[in-house]
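Chemist: Task: produce atomic coordinates for the following.
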Amino acid sequence: MNYKSPLLGSLLAALLLTSCEDHRIPAVETIQVTPFASGLAGPIGLEKDAAGNIWVAEAGSGQNDGKITMLTPDGKAHPVITGFDSEIIMGGELNGLNHILFADGVLYILGAHSRLYKANVASFKPGDAPLLAKDLPVEDMKQFILDYKFAQDTEDTHLYNMTLGPNGDLYLTDAGANAIIRRTKAGVWSVFAVIPGIKNPTPVGPPTVESVPTGIVFDGQKFLVSTLLGFPFPTGSALIYQMDQAGAVSVYQGGFTSLVDINLTTDPGVLVVQHGVFGAQGFAPNTGQIRRVASNGSSVAVDNLNLPTDLIQADAHTYYVSGLTGTVMKVKY
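Modeler: Got it, this is the predicted structure:
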């Protein structure tokens, strides 16, 4: 049985139907959170370019309408690539685009069914006709991962997020298989590490709760991986794991709730995104947070966010955070 439940599956597959990168946000500063863009269809992943534009992976509405959108600094949305798979699957979940990453001069895109797309968008300008997803090079890794003999096999795969690691290789979180997948620069795929579950701290659900990997970063020495626990989504029990370059996994810090993203900072520590607190009706509105993680624990940097999904830094004092309500908010201090 898959104890991630339809609600968790919706988040990881793209969008709950019931319903950032690099500099520290100082606790002593006044933080302003203002609307930047709205009307987006299930924004999951954010990325930035050198010109100050924010790129968004929109999961869509289930009508094969997933797309990559560029948000110019004035907040206007410009479709760049359209026609990605976006479908309603078993349990009423929506399966579509996930996260994106600029690397090697191309845009890497994680799509439905554990597909990795590559797009050359260097020449795109607002107003240009969008590219079509069907014309992009794609690596379909679903069967490779499903065929792998995991010790605790979920019989599922869902490539969700990615980062660059040593030698320019891609390291990807698989929120279905609960594993970290490696793709070398030469295009060779392998299973790098498995993320262990935790003992269920509640009387409800299975004895072991899946530690679903979401965000991943590489700090030059080790990887850090954020997790969103499976059913019953216990509060305060999610972990940040660390991995060495050989794939050995250990706990970095605990005490978190439903983490969906992790970001490096210039000071010691990281920023993480809490999607929300799970209650009787699913993830409660306005319980999302950006949390600052240091060696002595974590603290709230931004509170009362509504189902946030990703965080990206634009400059030394500006971040953008996406939410499943179809918005991107600007966080400035």
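
Chemist: contacts and neighbour counts: CA atoms only from here.
Modeler: Noted.

Chemist: What ranges does the stretch 51-200 of the chain have for its helices?
Modeler: In the stretch 51-200 of the chain, the segments counted as helices under DSSP state H, counting those that start in this stretch are 142-147.

Chemist: do the same with the stretch 201-333 of the chain
Modeler: With DSSP H, counting those that start in this stretch, there are no helices along the stretch 201-333 of the chain.

Chemist: Break down it into its strands, ranges please.
Modeler: Secondary structure of the stretch 201-333 of the chain (DSSP state E, counting those that start in this stretch): strands at 208-209, 211-218, 223-229, 238-243, 249-256, 259-264, 270-274, 278-279, 282-283, 288-294, 297-305, 308-315, 318-323, 327-332.

Chemist: Which neighbouring elements make contact with the fourth one?
Modeler: The one in question is strand 238-243. Using 3 or more C-alpha pairs under 8 Å, 6 or more residues apart in numbering; DSSP states H and E, the elements in contact with strand 238-243 are strand 223-229, strand 249-256.

Chemist: centre of the chain versus the longest one, how much separation?
Modeler: For strand 249-256, the distance from its own C-alpha centre to the chain's C-alpha centre is 18 Å (C-alpha atoms, centre = their mean, to the nearest Å).

Chemist: And it, what's buried?
Modeler: Neighbour counts over strand 249-256 (16 or more other C-alpha atoms under 10 Å) mark 249, 253, 256 as buried.

Chemist: Closest one of those residues to residue 87?
Modeler: Using C-alpha to C-alpha, residue 256 comes nearest to residue 87 of these, at 30.8 Å.

Chemist: OK, contacts around the closest one?
Modeler: Neighbouring residues of residue 256 by C-alpha atoms under 8 Å, 6 or more residues apart in numbering: 235-239, 274.

Chemist: and the helices and strands packed on strand 238-243 as a markdown table, adding distance to residue 94?
Modeler: As requested, the helices and strands packed on strand 238-243 are arranged in a markdown table below (distance: least, C-alpha to C-alpha, whole Å):
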| stretch | distance to residue 94 |
| --- | --- |
| strand 223-229 | 18 |
| strand 249-256 | 26 |
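
Chemist: Please give the structure of this sequence too, so both can be compared:
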Amino acid sequence: MKKIASLTAILSICIILGIVACNDKKDDPIPEPEEFTVTNFADQLRAPIGFTLDNNNRLWVTEAGTGQNDGSIVMITPEGVKTTVATGFPSVVSNGSIEGMSHPLYKDGKLYVLHGISGMLYTADVSSFQPGNTPLNLNTFQKEDIGTYVRSQNLTNPLNSNIFDLLFGADGHLYIADAGANALIRRDKSNGALSVFARIPDLATGVEAVPTGVVFDGERFLVSVLGGFPFTPGNAKIFQISTSGTVSEYKGGFTNLSHLTLSKNNKPIVLQLGNFGAGFEASTGRVLNEDGDVLLSGLTMPTDIVRSADREFYLLSYAQGTIKKLKY
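Modeler: This next block holds a predicted model:
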């Protein structure tokens, strides 16, 4: 009987230890990426600038178009089915690149789209929009003039505004990164009033910051910057901005950052647009962690990245018109 009792006790302990081990394994933290595997997801996009994920893992992509006032928004399902949501946004060719559309943001059935060269924030209810639907009439989008307000604040000399990226903060206000005015603009959640929340300092004398992306990690805003001409290697930074608007450097030593996102652990993952020579050189774009370690290289002008699962990201290339899926 004693042997049976002992055996029973041992088995009970093993079962308990097994349960604890399973629970420990379940609660293991997600590691940071060290490198990515890459698969193709979408192509033949027309100078895509940015994208945003909705609650159904559908991507809403802004396309600059061809420079003939044909900027568009395209929705792509997880299966890769593309549907044009709206088209006819202003677009122009400037200095050899196609400009107009900036980054989009999806929240609670609404799509918020920045248009850099006109300074407009477009908003539309897309909660009922489905794959295969007829494109929405551009006139049904609500328009708000952000650029005129920004220029009125005399933030740069000469005056400039290029509203480029946006997110909702934990306080419910909308924050807009302006790549021309080197500032973070706040749009009040209650009445839409605009204010200058923070100004991003120059990287060096005569070298503007040019903010290209903004995220919130639960404690602070993190802003990636491209850096102005001559686009010196190692000159770009990630800035941090407190919830009260205080700006300081978070990490430095980067080159021409075009955007950023957060890992599962709220660590920044950043994009290097590329090295600058006769323009931004092909195959010199990269995905980097916050310490500058290379997670993926050989890219051509990546301009957006978004995390779609714990270990999965989507990556967009403006120059190649593609979206790739990254996993680790």
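
Chemist: For residue 101 of structure 1, find the nearest of the helices and strands packed on strand 238-243 of structure 1.
Modeler: Across those, closest to residue 101 of structure 1 is strand 223-229 (C-alpha to C-alpha), at 16.4 Å.

Chemist: Quick one, which of the helices and strands packed on strand 238-243 of structure 1 gets closest to residue 292 of structure 1.
Modeler: strand 249-256 (11.2 Å).

Chemist: The closest one aligns to what range in structure 2?
Modeler: Using TM-score structural alignment, the residues of structure 2 aligned to strand 249-256 of structure 1 are 247-254.

Chemist: check the fit of the matching stretch onto structure 1 and give the mean distance.
Modeler: For stretch 247-254 of structure 2, the mean deviation from structure 1 after alignment is 0.5 Å (mean C-alpha distance after the TM-score superposition for structure 1).

Chemist: measure residue 111 of structure 1 to residue 75 of structure 1 for me?
Modeler: Separation of residue 111 of structure 1 from residue 75 of structure 1 (C-alpha to C-alpha, to the nearest Å) stands at 24 Å.

Chemist: These two - which one has more neighbours?
Modeler: Set residue 111 of structure 1 next to residue 75 and count neighbours by other C-alpha atoms under 10 Å: residue 111 wins out with 30 against 17.

Chemist: Now that one: closest residue in space, sequence neighbours ignored.
Modeler: The shortest distance from residue 111 of structure 1 to any non-neighbouring residue, by C-alpha to C-alpha, 6 or more residues apart in numbering, is to residue 97 (4.3 Å).

Chemist: What's the match for residue 91 of structure 2 in structure 1?
Modeler: Taking TM-score structural alignment, residue 91 of structure 2 has residue 86 as its aligned residue in structure 1.

Chemist: brain fart, residue 67 of structure 2
Modeler: The equivalent of residue 67 of structure 2 in structure 1 is residue 62 (alignment by TM-score structural alignment).

Chemist: mind listing what that match touches?
Modeler: Going by C-alpha under 8 Å, 6+ apart, residue 62 of structure 1 touches 86-88, 94-96.

Chemist: what's the answer for residue 261 of structure 1, then?
Modeler: For residue 261 of structure 1, the contacting residues are 20, 214-216, 226, 272-274, 309-311, by C-alpha under 8 Å, 6+ apart.

Chemist: hmm, 10 Å instead?
Modeler: Residue 261 of structure 1 is in contact with 20-21, 45, 161, 213-217, 225-228, 271-275, 290, 308-312, counting by C-alpha atoms under 10 Å, 6 or more residues apart in numbering.

Chemist: likewise residue 228 of structure 1?
Modeler: Counting by C-alpha under 10 Å, 6+ apart, residue 228 of structure 1 has contacts 4, 8, 11-12, 175, 210-215, 234, 237-240, 256-261, 274-275.

Chemist: From residue 139 of structure 2, how far out is the counterpart of it in structure 2?
Modeler: For residue 228 of structure 1, the aligned residue in structure 2 is residue 226 (criterion: TM-score structural alignment). Separation of residue 226 of structure 2 from residue 139 of structure 2 (C-alpha to C-alpha): 33 Å.

Chemist: Repeat that for residue 73 of structure 2.
Modeler: Taking C-alpha to C-alpha, one finds residue 73 of structure 2 at 14 Å from residue 139 of structure 2.

Chemist: more crowded one of those two?
Modeler: Using other C-alpha under 10 Å, the more surrounded residue of residue 73 of structure 2 and residue 139 is residue 73, with 25 against 8.

Chemist: Once you drop chain neighbours, what's closest to the more buried one?
Modeler: Of all residues not flanking residue 73 of structure 2 in the chain, residue 62 sits nearest, at 4.7 Å (C-alpha to C-alpha, 6+ apart).

Chemist: Just confirm that neighbour contacts residue 101, I think it does.
Modeler: Yes: using C-alpha atoms under 10 Å, residue 62 of structure 2 is in contact with residue 101, at 6.4 Å.

Chemist: Now the common contact residues for these two.
Modeler: With C-alpha under 10 Å, 6+ apart, residue 62 of structure 2 and residue 101 have common neighbours 47-50, 71-73, 113-115.

Chemist: Name the nearest of those relative to residue 187 of structure 2.
Modeler: Distances from residue 187 of structure 2 to those, taken as C-alpha to C-alpha, are shortest for residue 114 (13.0 Å).

Chemist: give the contact list for the corresponding residue of structure 2 for residue 34 of structure 1.
Modeler: Residue 34 of structure 1 maps onto residue 39 in structure 2 when the alignment is built from TM-score structural alignment. Residues near residue 39 of structure 2 by C-alpha under 10 Å, 6+ apart: 314, 323-327.

Chemist: average offset between the helix or strand harbouring residue 39 of structure 2 and structure 1?
Modeler: According to DSSP states H and E, residue 39 of structure 2 maps onto strand 37-42. Taken over the aligned residues, the distance from strand 37-42 of structure 2 to structure 1 averages 1.5 Å (mean C-alpha distance after the TM-score superposition for structure 1).

Chemist: Show me which residues of that strand are buried.
Modeler: 41-42.

Chemist: Please compute how far that strand lies from its chain's middle.
Modeler: That offset, for strand 37-42 of structure 2, works out to 18 Å (C-alpha atoms, centre = their mean).

Chemist: Many thanks, we can stop here.
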